[in-house]
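J.: Provided below are the primary sequence and the corresponding predicted coordinates.
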Amino acid sequence: MDIRGKAALVTGAASGLGRATAERLIEDGAHVVLVDLPTSDGELVAKQLGDRARFVAADVTDSEQVAAAVSAATELGELRALVHCAGRGGPVRVVERDGTPGSLEAFEGVIRTNLIGTFNVLRHAAAAMVALPDLPDGERGACVLTASVAAWEGQIGQLPYAASKAGVVGMTIVAARDLARNHVRVCTIAPGLFDTPILARVPEDVRDRLAASVPHPARLGEAGEFASLAAHVLSNPMLNGETIRLDGAIRMAPR
């Protein structure tokens, strides 16, 4: 799919993987709606990215807010692309160290953002895509979701995060099959250890140890590498229903 002149929706776009993806799609000629929380730097980032960027504040779990963001994207052009990067973590154990049951509220919160939020964004964006005519290559749109290597190798304390990302992986092939009749593709990227604002808060010595744990290249991933893969997925019509690990061959240890 040629994204030039088309509209794209990128969530979590005020920083990290989402911002890098928005930058890449704008470079590739797309008009991009950046979606992030009202408390984010989304407005500033949109100004920095130029005339083909627009910020819409939204919580990905809010149906009306996401619908408004999709509507804003359709005002910029035909909405042909979604890259959903928004998500969150939060430590929960089955039984905490003090012997109390793990927090159901904390578990539900992460699941709501990462899994329910993914479905909410996907359903609204896909509904706009299926209403469009086919492009010359026979496509109507493509969606890229974000999981994590934690979907397979979640570490101790990552219970809700791992469960939510495993849910996104499980959703991918089903969504692709569901939307195939409408010529809309769905793929997922599962990043490993990436240099994002979350990891920026980690002490330098810990970051160094994390980087050294990646077999090759022995460093943290760069947001631009995620964006490059997302752009390729959008452009390659045979990529559908697949979850792609982007992790330098890492397999996470229990802790």
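T.: Received, thanks.

J.: please count neighbours and contacts with C-alpha atoms only from this point.
T.: Fine.

J.: which residues touch Ile116?
T.: Going by Cα atoms under 8 Å, 6 or more residues apart in numbering, Ile116 touches Thr61.

J.: what's the distance between the residue nearest the centre of the chain and Val206?
T.: In the chain, the residue lying closest to the centroid (Cα atoms, centre = their mean) is Cys85, at 2.2 Å. To Val206, Cys85 is 24 Å away according to Cα to Cα, to the nearest Å.

J.: structure two is appended below for comparative analysis:
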Amino acid sequence: MQIDGLRTILVGGASGFARATAERIAAGGGKVAILDRESSDGAAVAEGLGGTWHPTDVLDFEGIEVVIGEAVEALGGLDVAVNTAGGGAAGRTLSRSGPFDLDAFRSVIDLNLVGTFNTNRLCAAHMSDNEPNEDDERGVLINTASIAAFEGQIGQVAYTAAKAGIAGMTLTMARDLGSLGIRVNTIAPSLFATGLTAGVSDEMAANLVKDSAFPKRLGRPDEYARLAIAMIENPMLNGDTIRLDAGTRFAPR
């Protein structure tokens, strides 16, 4: 798919990975709809990019269906959805205080895995109404896992399970949607300068990335965006989870 004229929903678009992706799409002539929490900077981001702002909560599984519908109407259709909303809760399966809290585990699964699947199924339904382009494509879904999906550290059991679920459903979803001309890919980043790590000191950042092969630094949100753009533009990228990690392999802790 070409970026010029692209109609894109970005879940978590007020900051980090999705914001950087929105900036590249808008710069290339695409249209963006920013979906994020009411308390975020989504309104200002959308205004700066000439896009539309749609406050939502990915945990409002029914309400987000309405919001996505409004975003699609504002865009005049939907070609691409980028999903970056997520988070974790630290804790071991069993610690001195007892077993990991089951409600906390479920909340992480809901936020990351169920929220991603729900957004995908709803966006895919809108994409299915598109006329196919010259490559017979109707849409592209891009999701966000983590290298923790493959080598989660001690205390990341809930986050690892959630992100592994996103990576695990990628190929199956691509097969489910292949007959409709909708592609599905996932990006699995390592440590990036987003969220809690955005403002860490140089000394702490150096310690965090000491096991990276190269470059030995935190990733930049625009580097995620560059991979997302490649996934959009290259029709042969489908059903893949691509690590974006500078050769990092997490140690147990």
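T.: That came through, no problem. The structure displayed is predicted, hence computed values, not measured ones.

J.: the strands in the stretch 151-253 of the second structure, which residues?
T.: Ranges of strands in the stretch 151-253 of the second structure, per DSSP state E, counting those that start in this stretch, are 182-189, 241-244.

J.: deepest-packed of those, please.
T.: strand 182-189 (a mean of 26; mean count of other Cα atoms under 10 Å).

J.: that one vs the first structure, average distance?
T.: In the superposition with the first structure, the average deviation recorded for strand 182-189 of the second structure is 0.3 Å (mean Cα distance after the TM-score superposition for the first structure).

J.: counterpart of Thr248 of the second structure in the first structure?
T.: In the first structure, Thr248 of the second structure lines up with Ile250, judged by TM-score structural alignment.

J.: and the gap between its match and His216 of the first structure?
T.: Distance from Ile250 of the first structure to His216 of the first structure, by Cα to Cα: 8 Å.

J.: same deal with Arg245 of the first structure?
T.: 14 Å.

J.: how about Glu139 of the first structure?
T.: Using Cα to Cα, one gets 35 Å for the distance from Glu139 of the first structure to His216 of the first structure.

J.: comparing those two, which residue is more hemmed in?
T.: Shown here are Glu139 of the first structure and His216; by other Cα atoms under 10 Å, Glu139 has more neighbours (20 against 13).

J.: for that one, which non-adjacent residue is closest in space?
T.: Excluding its sequence neighbours, the residue lying closest to Glu139 of the first structure (Cα to Cα, 6 or more residues apart in numbering) is His183, at 5.1 Å.

J.: the one you found against Arg140, yeah?
T.: Yes. Between His183 of the first structure and Arg140 there is a contact at 5.5 Å, judged by Cα atoms under 8 Å.

J.: picking that back up, separation between the match of Thr248 of the second structure and Pro215 of the first structure?
T.: Distance of Ile250 of the first structure to Pro215 of the first structure, given as Cα to Cα: 6 Å.

J.: which one's more surrounded, the two?
T.: Per other Cα under 10 Å, whichever of Ile250 of the first structure and Pro215 has more neighbours is Ile250, with 18 against 13.

J.: coming back round to it: hang on, the match of Thr248 of the second structure packs against Ala211?
T.: No. The criterion here is Cα under 8 Å, and Ile250 of the first structure misses it with Ala211 at 10.1 Å.

J.: return the distance of Arg219 of the first structure relative to Asp208 of the first structure.
T.: In terms of Cα to Cα, Arg219 of the first structure sits 8 Å off from Asp208 of the first structure.

J.: which neighbours do these two have in common?
T.: When contacts are counted by Cα under 8 Å, 6+ apart, the set common to Arg219 of the first structure and Asp208 is empty.

J.: out of these two, which sits in the busier spot?
T.: Arg219 (19 against 14).

J.: residue contacts, the residue lying closest to Ala86 of the first structure once chain neighbours are set aside?
T.: Nearest non-adjacent residue to Ala86 of the first structure, counting by Cα to Cα, 6+ apart: Gly12, 4.0 Å away. For Gly12 of the first structure, the contacting residues are 18-19, 34-37, 84-87, by Cα under 8 Å, 6+ apart.

J.: hmm, 7 Å instead?
T.: Shown in contact with Gly12 of the first structure (Cα atoms under 7 Å, 6 or more residues apart in numbering): 18, 35-36, 85-86.

J.: what's the counterpart of Gly117 of the first structure in the second structure?
T.: With TM-score structural alignment as the criterion, Gly117 of the first structure matches Gly115.

J.: can you check Glu139 of the first structure too?
T.: That one, Glu139 of the first structure, aligns with Glu137 by TM-score structural alignment.

J.: hang on, its match packs against Gly178?
T.: No. Between Glu137 of the second structure and Gly178 no contact is recorded; they are 9.2 Å apart, counting by Cα atoms under 7 Å.

J.: out of the strands of the stretch 151-253 of the second structure, which is closest to Gly69 of the second structure?
T.: strand 182-189 (18.2 Å; Cα to Cα).

J.: what about the closest one, distance to the chain center?
T.: 8 Å (Cα atoms, centre = their mean, to the nearest Å).

J.: quick one: that strand aligns where in the first structure?
T.: So strand 182-189 of the second structure is aligned with residues 184-191, judged by TM-score structural alignment.

J.: with stretch 147-155 of the second structure instead?
T.: Using TM-score structural alignment, the residues of the first structure aligned to stretch 147-155 of the second structure are 149-157.

J.: buried set for stretch 83-98 of the first structure?
T.: The neighbour-count criterion (16 or more other Cα atoms under 10 Å) identifies 83-87, 89, 91-94 as the buried residues of stretch 83-98 of the first structure.

J.: what of stretch 226-239 of the second structure?
T.: By neighbour count on 16+ other Cα under 10 Å, the buried set for stretch 226-239 of the second structure is 228-229, 231-232, 235, 238-239.

J.: swap in stretch 20-35 of the first structure?
T.: In stretch 20-35 of the first structure, counting by 16+ other Cα under 10 Å, buried: 20-26, 30-35.

J.: same question, stretch 136-144 of the second structure
T.: Result for stretch 136-144 of the second structure [16+ other Cα under 10 Å]: buried residues 137-144.

J.: which parts of the second structure are helices?
T.: Using DSSP state H, the helices found in the second structure span residues 16-27, 42-48, 63-75, 102-109, 115-127, 148-151, 157-177, 202-208, 221-233.

J.: all good on my end, thank you.
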